[in-house]
Structures are given as structure tokens and as C-alpha cells.
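Chemist: Following is a predicted model, sequence given first.
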Amino acid sequence: MNLSEREAAVRRLLESTSPLVPPDLHAEAVRRGSRMLRRRTAARRLLWLALLAAAVAFLVWASVARPWVEPPSTTTPPISDW
């Protein structure tokens, strides 16, 4: 298809009548869009809640396990009677 054929095809498309749009198309689009927005908001809140729960769980574990403290040595006995 060369350039003149493409131009003629585009002209035919533009000169033809536009297809009829269903009358309830706008209402259906608004309904679906609001449902998508509610789902996206719920998913975002759920992810923030999961992140908060993970942070709290980490803080509780860190306060109980205290991983920054060096464990006592088990290879030598304690020194006494100096």
C-alpha cells in the first residue's frame, strides 16, 4: 500500500458515518472506573498494613533477641580467683 492508497483509505474512514455509541456506555465506564479505584485503594491500604505489621514484628523480634549483643563465649571457662 503506497502513500496515495493510504491517504484514500483514511479519507474514506473520515468521511464515513461514525458508529453509534450505546447509551449506557458512560454509566458503565463510570461504574467500572469507580470499582477499579476502590480495589486499588484497598490494595494500597492492605500493602501499607502489611508493611506496618512487618516493621512491628521486626521491632519486637529485635527487642527480644537483641542481635547486636555479642553472645557469651563457650570455648573457654570463666576466669575466677585472680
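Modeler: Right, received. Where do you want to start?
Chemist: make it CA atoms for all contacts and neighbour counts henceforth
Modeler: Will do.
Chemist: Look through the protein and tell me its longest helix.
Modeler: helix 25-65 (DSSP state H).
Chemist: For Asp24, grab the count of nearby residues.
Modeler: Using other CA atoms under 10 Å, Asp24 has 8 neighbouring residues.
Chemist: next one: Arg40
Modeler: 12.
Chemist: now the most centrally placed residue in the chain: how far from Leu52?
Modeler: In the chain, the residue lying closest to the centroid (CA atoms, centre = their mean) is Arg44, at 6.6 Å. From Arg44 across to Leu52, the span is 12 Å (CA to CA, to the nearest Å).
Chemist: let's bring in a second one:
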Amino acid sequence: MNRTEREAAVRRVLDQTPPQVPPELHAAAVRRGDRVLRRRRLARRVLWLLVCAAAVAFTVWALTARPWAAPPPATPPVGDW
């Protein structure tokens, strides 16, 4: 099929009247869309909650462990013998 035949086939398809859509399809699509939006909103809230919990946990760990402080010496200093 060359280009002109493809264009003619596309024009024939586009010139036809579109098929009738069942009336209950709109209501079903709206219900499904609402459900998808609710799930996305819930997932977004759960992820924000996890991020906030991780930030709090990191802050508590950093305040208790003090990773920026110098570590204690591994051995006691050697005295005069």
C-alpha cells in the first residue's frame, strides 16, 4: 500500500460516522476516574507521610548519635614508663 492509498483509506475511515457510544459508558468512566484519583491522592499522602517520618527519624538519630563529633580514641594514651 503506497502513500496515496493509505491517505485515501484514512479519509474513508474519517468520513464515516463514528459508532454510537453506550450511554452507561460515561458513568463508568467517571466512576473509574474518581477511583483512580482517590488512589493517587492516597498514595501521595502515604509517600509524604513516609518522607516526614524518615526526616524525623534521621533528625532523632543525628541528635543522639552526633556523627559530626570526633570519635572517642580507640586506645588510652600511653603514659611514661
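Modeler: Yep, it's here. Nothing here was measured: the structure is a model prediction, and the numbers come from that model.
Chemist: tm score of chain vs chain?
Modeler: Scored against TM-score structural alignment, normalised by the length of the second structure, the superposed chains reach a TM-score of 0.82; 79 aligned residues with a CA RMSD of 1.8 Å.
Chemist: now the longest helix of the first structure: how far from the chain's centre is it?
Modeler: From the chain centre to the centre of helix 25-65 of the first structure is a distance of 8 Å (CA atoms, centre = their mean, to the nearest Å).
Chemist: Kindly report the same for stretch 4-13 of the second structure.
Modeler: For stretch 4-13 of the second structure, the distance to the chain centre is 41 Å (CA atoms, centre = their mean).
Chemist: Mean deviation, that stretch versus the first structure?
Modeler: Aligned to the first structure and superposed, stretch 4-13 of the second structure gives a mean residue distance of 2.1 Å (mean CA distance after the TM-score superposition for the first structure).
Chemist: ok, now stretch 42-54 of the second structure?
Modeler: Mean for stretch 42-54 of the second structure is 0.4 Å (mean CA distance after the TM-score superposition for the first structure).
Chemist: Tell me the residues of the first structure aligned with that stretch.
Modeler: Mapped onto the first structure using TM-score structural alignment, stretch 42-54 of the second structure spans residues 42-54.
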